[in-house]
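In: Could you look at this predicted model? Sequence included:
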Amino acid sequence: MSEINLFDTHSHLNSPKFREENGDEVAQLIADARANGVQRIVIPGYDYESNLRSLEIAGQHEGIYCAVGYHPCDLNDLNDDHYQKLYEWAKLDQVVAIGEIGLDYYWDTTTPELQQQMFRKQIAIAKELHLPIVIHDREAHGDILKLLKEEDAAKIGGIMHCFSGSWEMAQECLKLNFYISFGGPVTYKNGKRPQEVAAQVPFERLLVETDAPYLTPEPHRGKRNQPAYVRHVAEKIAALREISLEELAAQTTKNACELFRLT
């Protein structure tokens, strides 16, 4: 493999899908990622158990970090104790962000009112601890921007994870001090909109991710995603921007390290 240095900024190695089929295969997935030039990975939490699992994995492997948070579809059973635990986790050395948090109006597992309330609550924790936030946004573009502005989230910034919005929305996110991250959909034949945005985002605000085990990029679409496949995302964006994979990898890794305050 050529010497490239990729950073998968969003991979759910904490997912049960990486344990149910073949036992605990996380160590092999990390080794496969490194063989493909992926040197660092952030594992975002989405519920109580996944946050614990993220911390466990990060404690066992160099170059693996956590974001801790509660996903908008996993809020119904939370209480004050869960948020106190989130606050405690967020102070740990391996935690580099709060996430993934946000709004999801596609699924109806939680009400928009509850989602917005808990989104604000987690932004407040991030602001107090000076951590960036990792945003999940599904069919909620307008309210995401509205709440980020109301909560003055520009003070901490963060990532628009697996960005699916328009160039106009991307520009609004950039004004709010956010980085724009792209995953598998940018490689799809019907991925015209993310491709157009990925070609235009300022180079110093661009990130890559897998969202493994979901949203597998071409040429592996239809199979379970994994961190090694972020290379395909990076190759596609490099082609869109007419630069080398090495240059794209170096800049997106630099961007991620600056955002997460990693050396």
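Out: Thanks, I have the structure now.
In: Please make it C-alpha for all contacts and neighbour counts, starting now.
Out: Fine.
In: List the contacts of the longest strand seen in the chain.
Out: Criterion DSSP state E: the longest strand present in the chain is strand 95-104. The list of residues contacting strand 95-104 from outside it, by Cα atoms under 8 Å, 6 or more residues apart in numbering, reads 44-46, 55, 65-73, 89-90, 112, 115-116, 119, 122-123, 126, 131-140, 143-144, 158, 260-261.
In: next up, a second structure to put side by side with the first:
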Amino acid sequence: MNFIDTHSHLFLEEFAEDLPLVMQRAKAAGVSRIYMPNIDCSTIKPLLDTVAQYPDYCFPMIGLHPTSVNSDFREELKVMKELLDQSHPFVAIGEVGMDLYWDRTFINEQFEAFETQIQWSAQYRLPLVIHSRDSFEEVYQVIKRNEHKNLKGIFHSFTGTVEEAERLLQFDGFYLGINGVVTFKKSTLPEVLKNVPLERIVLETDSPYLTPAPNRGKRNESANVKDTLMKLAAIYQCSPENVADVTTMNALKIFS
């Protein structure tokens, strides 16, 4: 049984000491591919170095994470745009979007950065991997304004309501990224997902964050995506193999 981790930051320093073992465990668990979203200019080199060490297994994205957007965000975007204009290995624009949980100081800059990176997605015909925290309505309206551009991608780490899921799935090319949050005791996601077709879901870990039960509290890694898969099999009352097959097909549609 093979499946895909569509969102993992294994290039971060949390994995510097044991990355080969982390990769071995992922492969042993059944992870056939790992997609890696960028954070900012400081992470581009470690991201690409990791991808080079694991060719045809790890695949990079390029983007500026909303929590990294500040007064010099245009300089960061300029560096990334120059890379996109060259022959490049990037399979998506990500991780991009809005985050108003920590701070609203740079909300206007976040809007501009998000819009700019949506233009990249359309220009280079690359999917978007969208981060949205305490900013559902803002993100929804931005995507709605750009709906005519035939965008596709993933709403990463979806934890919203049935109504929010329905609104996001109106965008035909988009899928919901489900990670370890669905295994948390107080999570409402299991009930919400009963209203979401499995055909619109992809698996992710967001490693090293959001570790699923039973390892919650420990560093997350790609092998743990299997725990999320098993939870989804219980929610959808189907075999783990079916969840693996459907979510893998969904991921490959996005990152084709």
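Out: Yep, that arrived. This is a predicted model, so every value here is computed, not measured.
In: quick one on the thing from earlier: in the second structure, what stretch matches the longest strand of the first structure?
Out: Counting by TM-score structural alignment, strand 95-104 of the first structure pairs with residues 90-99 of the second structure.
In: quick check, distance from the matching stretch to the centre of its chain.
Out: Chain-centre distance of stretch 90-99 of the second structure: 8 Å, with Cα atoms, centre = their mean, to the nearest Å.
In: Mind listing what's buried along it?
Out: 90-99 (16 or more other Cα atoms under 10 Å).
In: Redo these as JSON lines? Include distance to residue 232 of the second structure.
Out: Below are the buried residues of stretch 90-99 of the second structure laid out as JSON lines (distance: Cα to Cα, whole Å):
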{"residue": "90", "distance to residue 232 of the second structure": "29"}
{"residue": "91", "distance to residue 232 of the second structure": "26"}
{"residue": "92", "distance to residue 232 of the second structure": "25"}
{"residue": "93", "distance to residue 232 of the second structure": "27"}
{"residue": "94", "distance to residue 232 of the second structure": "25"}
{"residue": "95", "distance to residue 232 of the second structure": "24"}
{"residue": "96", "distance to residue 232 of the second structure": "26"}
{"residue": "97", "distance to residue 232 of the second structure": "26"}
{"residue": "98", "distance to residue 232 of the second structure": "27"}
{"residue": "99", "distance to residue 232 of the second structure": "27"}
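In: residues in contact with the equivalent of residue 58 of the first structure over in the second structure?
Out: Correspondence of residue 58 of the first structure to the second structure, assessed by TM-score structural alignment: residue 51. Neighbouring residues of residue 51 of the second structure by Cα under 8 Å, 6+ apart: 57-60.
In: got a winner among the residues you listed for most neighbours?
Out: residue 60 (25 neighbours; other Cα atoms under 10 Å).
In: my guess is it meets residue 89, correct?
Out: Yes: using Cα atoms under 8 Å, residue 60 of the second structure is in contact with residue 89, at 6.9 Å.
In: residues near the counterpart of residue 197 of the second structure in the first structure, how many?
Out: The alignment partner of residue 197 of the second structure in the first structure, by TM-score structural alignment, is residue 202. For residue 202 of the first structure, the neighbour count with other Cα under 10 Å is 13.
In: And residue 216 of the second structure? What does it align with in the first structure?
Out: By TM-score structural alignment, residue 216 of the second structure lines up with residue 221.
In: If you could redo that for residue 113 of the second structure, that was the one I meant.
Out: That one, residue 113 of the second structure, aligns with residue 118 by TM-score structural alignment.
In: Doesn't its match lie inside a helix?
Out: Yes: with DSSP: H, G, I helix; E, B strand; the rest coil as the criterion, residue 118 of the first structure is located in a helix.
In: do you know how far it is from residue 62 of the first structure?
Out: Distance, residue 118 of the first structure to residue 62 of the first structure, using Cα to Cα, to the nearest Å: 32 Å.
In: now do residue 111 of the first structure
Out: 38 Å.
In: Neighbour count for those two, which is higher?
Out: residue 111 (16 against 12).
In: ok, now which ones touch that one?
Out: Residues in contact with residue 111 of the first structure (Cα under 8 Å, 6+ apart): none are found.
In: Repeat that for residue 53 of the first structure.
Out: residue 14.
In: Check the one 4 residues further on too.
Out: Contact partners of residue 57 of the first structure, counting by Cα under 8 Å, 6+ apart, are 14, 64.
In: Without its sequence neighbours, what residue ends up closest to the match of residue 216 of the second structure?
Out: residue 215 (7.5 Å; Cα to Cα, 6 or more residues apart in numbering).
In: Likewise for residue 196 of the second structure?
Out: Nearest non-adjacent residue to residue 196 of the second structure, counting by Cα to Cα, 6+ apart: residue 165, 7.3 Å away.
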